[in-house]
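Colleague: When you get a sec, could you give me coordinates for this:
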Amino acid sequence: MLFLVRMDVKIPADMPVALADEIKAREKAYSQDLQRQGKWPHIWRVVGEYANYSVFDAESNDELHAMLSGLPLFPYMEIHVTPLARHPSSIR
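Modeller: Got it, this is the predicted structure:
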């Protein structure tokens, strides 16, 4: 199942820079692991925002939730999920 996910990151302004950098490093490693597994096939930055649009390939809603809640930045994110289905006019 494919899901379009928008993630807006809202790190508290008073978070120490060293802690924020450590969380971001763990986030990058975790997200790249999911990408290598094929679970996170697409990620695009939203220009001018600390946000992204991503496509996830998950077996279920529960698997997607586990992947998203495993993100080290999850506590600092606003996330919107849209389940995707094939369009009848698609040639693929």
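Colleague: Please make it C-alpha for all contacts and neighbour counts, starting now.
Modeller: Fine.
Colleague: ok so Gly12 is a strand residue?
Modeller: For the record, residue 12 is Pro, not Gly. No: under DSSP: H, G, I helix; E, B strand; the rest coil, Pro12 sits outside any strand and is assigned coil.
Colleague: give the contact list for it.
Modeller: Contacts for Pro12 were tallied using CA atoms under 8 Å, 6 or more residues apart in numbering; they are Tyr76.
Colleague: quick one more, to check against the first:
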Amino acid sequence: MLFKVEMDVNVPTGYDPDRFEELKAAEKARFQELQRAGTWRHIWRVVGQYSNVSIFDVPSNAELHDILIGLPLYPFMDIRVTALCRHPSSLHEDDR
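Modeller: Sure, this is the predicted structure:
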């Protein structure tokens, strides 16, 4: 199942910058692990914001939920999820 996931990161003012750098490094490592597995298929930065738009390919809503709440930066995120399905005019066979 494909999902569009919009993530906005909101770090509290005064949050420990060293701890935040650690969390960002852990987030990047987890993202790259999921990307290599084919789960986190695409990611785009939103210009001028600490936000991204991503495409996930997971077998269920529950698995996506578990992935998202397990992200190191999850406590600082506002997340919006939209389920997607293949458009009949798409030329890409991997758009399941």
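Colleague: Which parts of structure 2 are helices?
Modeller: 17-36, 61-69 (DSSP state H).
Colleague: Look at the nearest residue to Leu64 of structure 2 once chain neighbours are set aside and say how many residues are nearby.
Modeller: Distances taken as CA to CA, 6 or more residues apart in numbering place Val58 nearest to Leu64 of structure 2, at 6.3 Å, with adjacent residues excluded. Residues near Val58 of structure 2, counting by other CA atoms under 10 Å, number 17.
Colleague: Also Arg80 of structure 2?
Modeller: A total of 11 residues lie near Arg80 of structure 2 under the criterion other CA under 10 Å.
Colleague: Likewise for Met7 of structure 1?
Modeller: Other residues within reach of Met7 of structure 1 by the criterion other CA under 10 Å amount to 22.
Colleague: count of neighbours near the alignment partner in structure 2 of His42 of structure 1?
Modeller: Correspondence of His42 of structure 1 to structure 2, assessed by TM-score structural alignment: His42. Applying other CA under 10 Å, we find 13 residues neighbouring His42 of structure 2.
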